[in-house]
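Asker: next comes the sequence, and after it the predicted model I'd like to discuss.
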Amino acid sequence: MTESATQLLLNATESGNIPAAARLRLREHSRIFLAGPPGSGKGTQGPFLGKLLEVPHVHIGDLFRSNVAGRTKLGMKAMKHMRRGELVPDEVTLGMVAERLQDPDTQHGFLLDGLPRNLNQAEAVDDLLATTSGKVDAVLNVDISREESFRRLVGRRVCRNDSSHVAHIMYATPHKYGICDVCNGPLYLREDDTRHTIGARWDVWHAQTEPVVRKYGAEGVLIPISGIGTVSDITERAITALNAYFG
């Protein structure tokens, strides 16, 4: 899945057709927003799609962590609000995004994950892109049901040693109860993966983020796909849908 664009095109020449991912790489730019309800797996898909399209996966959570760890001006502003248990103001978040989208690796596109979450942010991001890179090319919405979301998140267990090591009590059962298969670290249920918190996150999604999805649908840039299946199934589904959309 991480095969180079050059090799993909060489393979395409030999076989007489251009693979789906390579075809998308021939575009001048791919500015894509990732959307989807809690537990849809867009955070998992982002890195895979970024490698296939050769554009960076710009995750809002990662931006916060890197700015706070680097003690940047925006990171320090965000930290003040977080320490008080407050939401970080949109202008701080958008400032981080604006700086990130000025980096050279975003010249030919990006996958923006975690923003916009509401209509005000959507308008602000649209304005930001208008001054930097034009406009969003597509919004990929990974859809799952509320019931599936609960099954995925309530059953998820994360390693305390490395949060990228994830198990699941139904779908990826660890060999030893409560122990990470990768590093033998302890597994735990994240606070935001409890039933109460997941329900609250879905309420926020319906009230604030679904209107954003409808906005981009009305503008003709929304690409809905099912989030049910294996990671590779959904990645292939996303690439196929993007190719159909771009033509």
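Answerer: Looks like it came in fine. Because the structure is predicted, anything quoted here is derived from the model rather than measured. Numbers count the residues shown, from 1 in each chain.

Asker: CA only for contacts and neighbour counts going forward, please
Answerer: Will do.

Asker: which other helices and strands does the biggest helix by length in the chain contact?
Answerer: The helix spanning the most residues in the chain, taking DSSP state H as the definition, is helix 231-246. Counting contacts by 3 or more Cα pairs under 8 Å, 6 or more residues apart in numbering; DSSP states H and E, helix 231-246 is packed against helix 20-25, helix 42-53, strand 222-226.

Asker: would you reformat the ones you listed as JSON lines and include mean neighbour count?
Answerer: Formatted as JSON lines, these follow (neighbours: other Cα atoms under 10 Å):
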{"stretch": "helix 20-25", "mean neighbour count": "20"}
{"stretch": "helix 42-53", "mean neighbour count": "19"}
{"stretch": "strand 222-226", "mean neighbour count": "19"}
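
Asker: of these, which approaches residue 118 most closely?
Answerer: For residue 118, the closest of the helices and strands packed on helix 231-246 is strand 222-226, at 15.7 Å, according to Cα to Cα.

Asker: so which elements touch that closest one?
Answerer: Partner elements for strand 222-226 (3+ Cα pairs under 8 Å, 6+ apart): strand 138-143, helix 231-246.

Asker: residue 155 touches residue 168, doesn't it?
Answerer: Yes - using Cα atoms under 8 Å as the test, residue 155 is close enough to residue 168 to be in contact (5.3 Å).

Asker: re the thing from before, how far off helix 42-53 does the longest helix of the chain point, in degrees?
Answerer: Counting by axes from the mean of the first three to the mean of the last three Cα atoms, to 10 degrees, helix 231-246 lies at 60 degrees to helix 42-53.

Asker: okay, the angle between helix 231-246 and strand 138-143?
Answerer: Computed by the same axes, to 10 degrees, the angle between helix 231-246 and strand 138-143 is 140 degrees.

Asker: can you show me the strands along the protein?
Answerer: 30-35, 57-59, 109-113, 138-143, 156-159, 166-168, 187-188, 222-226 (DSSP state E).

Asker: redo the ones you listed as CSV? Include distance to residue 150.
Answerer: What follows is those, written out as CSV (distance: least, Cα to Cα, whole Å):
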stretch, distance to residue 150
strand 30-35, 18
strand 57-59, 23
strand 109-113, 21
strand 138-143, 14
strand 156-159, 10
strand 166-168, 12
strand 187-188, 16
strand 222-226, 16
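
Asker: could the helices and strands packed on helix 231-246 go into a markdown table alongside distance to residue 80?
Answerer: Listed next are these as a markdown table, based on distance: least, Cα to Cα, whole Å:
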| stretch | distance to residue 80 |
| --- | --- |
| helix 20-25 | 41 |
| helix 42-53 | 26 |
| strand 222-226 | 36 |
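
Asker: next up, a second structure to put side by side with the first:
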Amino acid sequence: MKTRMIFLGPPGAGKGSQAKILANKLNIPHISTGDMFRYHIKNNTKLGIEAKKYTDQGQLVPDEVTNGMVKERFNESDVKDGFILDGYPRTPEQALYLESMLNELKMPIDIVLNITSEDEVIIRRITGRRTCPVCGSIYHIDNFPPKVPNICDKDGATLVQRKDDSKETIMKRLEVYNKETYPLIAYYTQTGLLVDVDGNRDLEVITNDVLEILEQK
């Protein structure tokens, strides 16, 4: 199924998990801006060096830097048969840039999936996450616990809770999302591309729901 889609939704709604599952099922790339930032910063690319100036100070990376990374990613051939964008666009301004760029490439977006979730569910999901500091594997104390409590299944390292997985940080992130990213929902509603998906359910149920929506489209 050749589909070009965007995933929207607050942090912790399950966008990343669904995007990975669907990318595998549909055999299309999952384009995560988080992954792009990490790649560029790790490899000290021109865009990565510029982005790091802002991330090191806890500031938002300017649109021109983020847009540049996205444009570079869309020069790769694997996007021609479809893709899932996760974490971008974050603002109506970025959405306008993306629309213009994709129209030039003759690859317009087919659908925008808005994964909704209640704040209490999001907080429970994120505060329960534990990460392996060695291999990067992610667990959850309720939904995906390791075989031995607090120990990574793969390398035996002690799992940690990231600082940005604390309740205080999550509340701040939700506040930023509602202020800066929520207007995207209005933007894509006007385009007729937006479809809401209930993200409070189990992963498998949501995946099946999304696949049905894509079939209908």
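Answerer: Perfect, thanks for sending it. Model, not experiment: these values are computed from the prediction.

Asker: which of the helices and strands packed on strand 222-226 of the first structure is buried the deepest?
Answerer: For these, average neighbour numbers computed from mean count of other Cα atoms under 10 Å are highest in strand 138-143, which has a mean of 22.

Asker: relative to residue 158 of the second structure, how far out is the residue of the second structure positioned farthest from its centre?
Answerer: Ranked by distance from the centre of the second structure (Cα atoms, centre = their mean), the top residue is residue 148, with 28.9 Å. Distance, residue 148 of the second structure to residue 158 of the second structure, using Cα to Cα, to the nearest Å: 10 Å.

Asker: separation between residue 168 of the second structure and residue 200 of the second structure?
Answerer: 21 Å.

Asker: between the two, who's got more neighbours?
Answerer: Neighbours per residue (other Cα atoms under 10 Å) separate residue 168 of the second structure from residue 200, with residue 200 holding more: 16 against 12.

Asker: quick check: closest non-adjacent residue to the aligned partner of that one in the first structure.
Answerer: Counting by TM-score structural alignment, residue 200 of the second structure corresponds to residue 228 in the first structure. Using Cα to Cα, 6 or more residues apart in numbering and skipping the chain neighbours, the partner closest in space to residue 228 of the first structure is residue 144 (6.6 Å).

Asker: same thing with residue 195 of the first structure?
Answerer: residue 154 is the one closest to residue 195 of the first structure (Cα to Cα, 6+ apart), at 6.6 Å.

Asker: number of nearby residues for that neighbour?
Answerer: Neighbour number of residue 154 of the first structure under other Cα under 10 Å is 19.

Asker: then residue 217 of the first structure?
Answerer: 15.

Asker: residue contacts, it?
Answerer: By Cα atoms under 8 Å, 6 or more residues apart in numbering, residue 217 of the first structure lies in contact with nothing.

Asker: what residue in the second structure is paired with it?
Answerer: Under TM-score structural alignment, residue 217 of the first structure pairs with residue 189 in the second structure.

Asker: ok, that match to residue 20 of the second structure distance?
Answerer: Taking Cα to Cα, one finds residue 189 of the second structure at 24 Å from residue 20 of the second structure.

Asker: next: residue 11 of the second structure.
Answerer: From residue 11 of the second structure over to residue 20 of the second structure (counting by Cα to Cα), the distance is 16 Å.

Asker: same thing with residue 27 of the second structure?
Answerer: Distance of residue 27 of the second structure to residue 20 of the second structure, given as Cα to Cα: 10 Å.

Asker: same question for residue 153 of the second structure.
Answerer: Distance from residue 153 of the second structure to residue 20 of the second structure, by Cα to Cα: 21 Å.

Asker: and if you look at residue 64 of the second structure?
Answerer: 26 Å.

Asker: also residue 46 of the second structure?
Answerer: 28 Å.

Asker: and the equivalent of residue 179 of the second structure over in the first structure, how many neighbours does it have?
Answerer: Residue pairing (TM-score structural alignment): residue 179 of the second structure is matched to residue 207 of the first structure. Neighbourhood size, residue 207 of the first structure [other Cα under 10 Å]: 12.

Asker: what's the answer for residue 172 of the first structure, then?
Answerer: 12.

Asker: residue contacts, it?
Answerer: Per Cα under 8 Å, 6+ apart, neighbours of residue 172 of the first structure: none.

Asker: in the first structure, what stretch matches stretch 88-96 of the second structure?
Answerer: Taking TM-score structural alignment, stretch 88-96 of the second structure hits residues 115-123 over in the first structure.

Asker: ok, now stretch 25-43 of the second structure?
Answerer: So stretch 25-43 of the second structure sits over residues 52-70 in the first structure, by TM-score structural alignment.

Asker: OK, contacts around residue 95 of the first structure?
Answerer: Here residue 95 of the first structure is in contact with residue 74 (criterion: Cα under 8 Å, 6+ apart).

Asker: counterpart of it in the second structure?
Answerer: Match for residue 95 of the first structure (TM-score structural alignment): residue 68.

Asker: hmm, back to that, out of the helices and strands packed on helix 231-246 of the first structure, which gets nearest to residue 191 of the first structure?
Answerer: Nearest to residue 191 of the first structure, of those and by Cα to Cα, is helix 42-53 at 17.9 Å.

Asker: and that closest one against the second structure, how far off on average?
Answerer: Helix 42-53 of the first structure differs from its equivalent in the second structure by a mean of 1.2 Å after superposition (mean Cα distance after the TM-score superposition for the first structure).

Asker: I'd like to know which elements that helix is packed against.
Answerer: helix 20-25, strand 30-35, strand 57-59, strand 109-113, helix 231-246.
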